[in-house]
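Chemist: Just a sequence and a predicted model for now, questions to come.
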Amino acid sequence: MAMGLDQQKSIPWRLMCAGVLMLPLSPLLGGLAIIAVCSWSWWREGRSHLQQPLTWSLALLSLLLLLSALQSEDTSTALLGLANFLPFIAIFIASRSLIQQPQQRQQLAEAIALSSLPVALIGLGQQYLGWHGPIDWGWLISWQLEAGGTPPGRMSSVFGYANPLANFSVIAWTLSVGLTVQAWRTRPAHRPWPRAIWGWGGLVLANSLVLFATSSRNGWAVAIAIALTYAIVLGWRWLIAAVGAMAALILGAAFGPAPLQSPLQQIVPRAIWARLNDDLYPNRPIETLRTSQWQFAWDLSCDRPIWGWGLRHFSQLYQDHSGQWLGHPHNLPLMLLAETGIPATLLLYLSVGWVCYRGVTHLNPLQPLRTQTNLIPLMLLLAFAATTLFHLIDVTLFDARINTLGWLLLAAIDPGGTSPQPQKPRGEDLGVETR
């Protein structure tokens, strides 16, 4: 794993990958490993970190978040909310210097994808074999694992709730698809079906089953968008047509006119179309609808545009307004606007957008996106895009596992001090014809 890496960084990097592998099952063990490596990075290269303009930008963001908390009505509550941001910003800054080489980016993608296997197996057992908990080993492992999932009928596995599991699975699914494509395009001529194809392909299937069982409309939509992106990049017109036809069938079954809807509902599973059009959960109170939450969050941001109302304040404000308790407004940008104000929100998205822009422009311009040189950073970009899109309809960063993976993916996207790879011989092309 450490071949070609700085020998002083090989052991910390192995520990980082081990932490990523353990993270979904044991946030404590995985988190401690990642924190230990990032602390080592700060101790060894702290001066270098502090000289980076991006660090200055994130330091200003941290200051704005702190000032916002101090301006809030319940300062202690808002200060506690900083725990969802400041430690992860520090992890991101440290990780940028650790993830510098193409093989490290590949290993990170592999570690995240592999970590989804036990999560999927436990979830499938929970949903279809009657497995249930609780399994409580103190801080080491704590799984509620309620029979039938949480909410009832929706797989939650070790995450305790369906939506964080869906977010995690769509990240792992995106990376597994990319790794499967890579294994297929680089397979040796004498072994047309190497084990890598079966392994990564199996993870694609497992995470597809998990996404279906979570009944997450958000997860389904993001997965379809990522599948279309892969199809376009790889030039797979058949997949574009297949995904488009599948989406048309599902939307027709859920929202089509009655003469068309009835026959399509015989083809599409009810668990899908009835989830999309809310037939599974009819007559929901208007206060529980996302549109109501978004409107209220927007109104809050208009009332206090500079400093916001303070982190972790939305729930109480919404309950006072509607009588309904909600943990968040199911949209990260609106939550940040309402709770931290326009300056902090704008600075966060500008900083993240700058990293993504650098990642896109760092793709080797001498080779097509589908070549091996570009496929690994591309799949990392898509995985980060997947969790970013997910946060437009939900907010799952309160789960430290999702939060950590998001910042690690962003660190892997950042090219840092690396430079584009020189043009490789034609043999390294993944085998897709250039059109």
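Modeler: Alright, I've got the coordinates.
Chemist: drop to CA atoms for contacts and neighbour counts, all remaining ones
Modeler: Noted.
Chemist: residue contacts, Gly123?
Modeler: Contact partners of Gly123, counting by CA atoms under 8 Å, 6 or more residues apart in numbering, are 155-158, 210.
Chemist: ranking these by neighbours, who comes first?
Modeler: Looking at these with neighbours defined as other CA atoms under 10 Å, the largest count falls to Met155 at 35 neighbours.
Chemist: Neighbours of the spatially closest residue to Trp139 that is not a sequence neighbour, how many?
Modeler: Leaving aside its chain neighbours, Trp139 sits nearest to Leu28 (6.6 Å; criterion: CA to CA, 6 or more residues apart in numbering). Here the neighbour count serves as a burial measure; for Leu28 (other CA under 10 Å) it reads 19.
Chemist: Ala147 versus Leu28, what's the distance?
Modeler: Using CA to CA, to the nearest Å, one gets 24 Å for the distance from Leu28 to Ala147.
Chemist: which helices and strands does the helix or strand harbouring Arg401 pack with?
Modeler: Using DSSP states H and E, the element containing Arg401 is helix 400-413. Applying 3 or more CA pairs under 8 Å, 6 or more residues apart in numbering; DSSP states H and E, one finds that helix 400-413 contacts helix 86-98, helix 162-185, helix 342-361, helix 372-390.
Chemist: Next one for the comparison:
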Amino acid sequence: MLTTQWAAHTFTFINEKGKWMLWKLTEDNELRLEWNWLQSVAIFMVISNVFMPFAMVLLAVLVVFRYGWQAIATPVNRAYFWLSLWMIFTTVIAFNPATAAGGLANFLPYFLLAAVTSFIIRTPAQFIHFLWLLVFSSMLVSGFGILQAILDRPDWFFPKVIFDSYKIPMGFSADRRIQSFFGHFNETAAYLLMILPIAFHFALGQVRSITKSQRAIATVALALGTAVLILTGSRNAWGLVIIGMIALALYYRQWKFVLGLGIFLFIIAWGVFGQKLGLGGEVVRSLLPEGFVNRLSSTIDPKLVDYASTADRLNAWQFAGSLIAKHPIQGWGLRNFPLVAKAMDFDLRGLPHEHNLFLAIAVGSGIPALLGFVGIIGWTIWVSLKSAIAKNTEGMMFVAAVGAILFLLSGWLDLVLYEPRLSMLLWFLLGGMYGLASYRPHQPDQTDEIK
């Protein structure tokens, strides 16, 4: 059944007026190969951080070869091109050009991926179907994470050959955290931050153009993903997923839910931090799991072991700020941060990078690159949400934007963009949004009312 749905190029839904509408998944049959290729990558993306990015590179080459550069030369994609040139320039003059050249691989290929995705995805039906495939694929991540928790044998390792870069332990870490297919717990959490809002929207029944079985699968994906997100132990992700819940509740106009959630969070915060701030809350604190309380308290309490991660970040951010002040325009070169720190005899306390996406870009390629990066993504999201066709996506345009924004917000406290699968997912969302919002030629004929 699922295979039939993936291969199909049309499906139906009931619009707000109760009329049956037929949406074309592919506007042009000549894109069928590229569309099927893109769907395949969406399904299997999570299983490898080596082979799947390579598959997307091949797809990009195919698109450029068949249709030429002009096919993807939209305003946003041209902006990506100029940002790429600036990053290449800063690489040439970097503190260590060879290392900086490797850093380009974390950005330039994904700018092209966004351009190719925006070229292939042209209709609301495609966009909705593509997002559902991403949710379906997430069950591989969450299911494997649950398996790790059940087995809890950290001395067993999943075959490294599949991932090519790190071992995957089949159990909890020493501090009781789960990482699933990814190399770090925070990477798994960041992946789920982008997926869970989409899965929630599908599971809630907000998308009427999917089948009951697809909705059921999204519900399972939501439940499993939520469980694994908790098991990652990522305080950053825990806070951001709450922000995502509030954003969705406001979108659904569920004011009572927002108020109730606000009161609940206030009580939890009172129980966790009240005693530290002299505001009481001991009764609530006694009702909460000790591990959960200690994990959150360690964010501000120097007496707890996990506070070291906060202190180390503050130390790295201070040094990053000093580097930006010295080279605000050209930066020092992408991924040169630890090399410069070593040359200046600065102790990063074992951190391999800035632990902040925006500082990393500013340190690496200067403030102009940071402004370009934030500006392009911000413009993409703004144009997409304001587009006339956004209302025809049954809310998926907004939900995809929430997922992308949550990931970018996670960049304030960590730097997980170096994981290829996370970058692919981010630019899949951005490229799909912009492709749908910017495509014009055949939009008047995208729907055919069934009499």
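Modeler: Structure's in. What do you need? Because the structure is a prediction, the values reported are computed rather than measured.
Chemist: picking up where we left off before, can you find the partner of the residue nearest to Trp139 of the first structure in the second structure?
Modeler: Using TM-score structural alignment as the criterion, the counterpart of Leu28 of the first structure in the second structure is Val50.
Chemist: Pretty sure its match sits against Tyr166.
Modeler: No. In this structure, Val50 of the second structure is not within contact of Tyr166 by CA atoms under 8 Å, at 11.6 Å.
Chemist: leaving aside the residues next to it on the chain, what's closest to whichever residue in the second structure pairs up with Cys38 of the first structure?
Modeler: Using TM-score structural alignment, the partner of Cys38 of the first structure in the second structure is Ala60. Distance criterion CA to CA, 6+ apart; nearest residue to Ala60 of the second structure, sequence neighbours excluded, is Val116 at 6.0 Å.
Chemist: what sits against the counterpart of that neighbour in the first structure?
Modeler: If you follow Val116 of the second structure across to the first structure using TM-score structural alignment, you land on Ala94. For Ala94 of the first structure, the set of contacting residues under the criterion of CA under 8 Å, 6+ apart consists of 38-39, 41-42, 49.
Chemist: The same query, at a cut-off of 10 Å, please.
Modeler: For Ala94 of the first structure, the contact set (CA atoms under 10 Å, 6 or more residues apart in numbering) comprises 35, 37-46, 49, 55, 88, 408, 411.
Chemist: swap in Ala36 of the first structure?
Modeler: Residues in contact with Ala36 of the first structure, defined by CA under 10 Å, 6+ apart, are 12, 15-16, 19, 30, 42.
Chemist: In TSV, list these along with distance to Arg105 of the first structure and secondary structure.
Modeler: Below are these laid out as TSV (distance: CA to CA, whole Å; DSSP: H, G, I helix; E, B strand; the rest coil):
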residue	distance to Arg105 of the first structure	secondary structure
Pro12	15	helix
Leu15	15	helix
Met16	12	helix
Gly19	15	helix
Gly30	18	helix
Trp42	20	helix
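Chemist: on that earlier part again, for Ala69 of the first structure, which of the helices and strands packed on helix 400-413 of the first structure is the nearest?
Modeler: Ala69 of the first structure lies closest, by CA to CA, to one member of these: helix 342-361, at 11.5 Å.
Chemist: re earlier: for the helix holding Arg401 of the first structure, give me the average deviation versus the second structure.
Modeler: In the superposition against the second structure, helix 400-413 of the first structure averages 0.7 Å from its aligned positions (mean CA distance after the TM-score superposition for the first structure).
Chemist: That helix: how far from the chain's middle?
Modeler: Centroid separation between helix 400-413 of the first structure and its chain, computed with CA atoms, centre = their mean, to the nearest Å, is 8 Å.
Chemist: With stretch 1-16 of the first structure instead?
Modeler: Between the mean C-alpha location of stretch 1-16 of the first structure and the chain-wide mean there is a distance of 25 Å, by CA atoms, centre = their mean.
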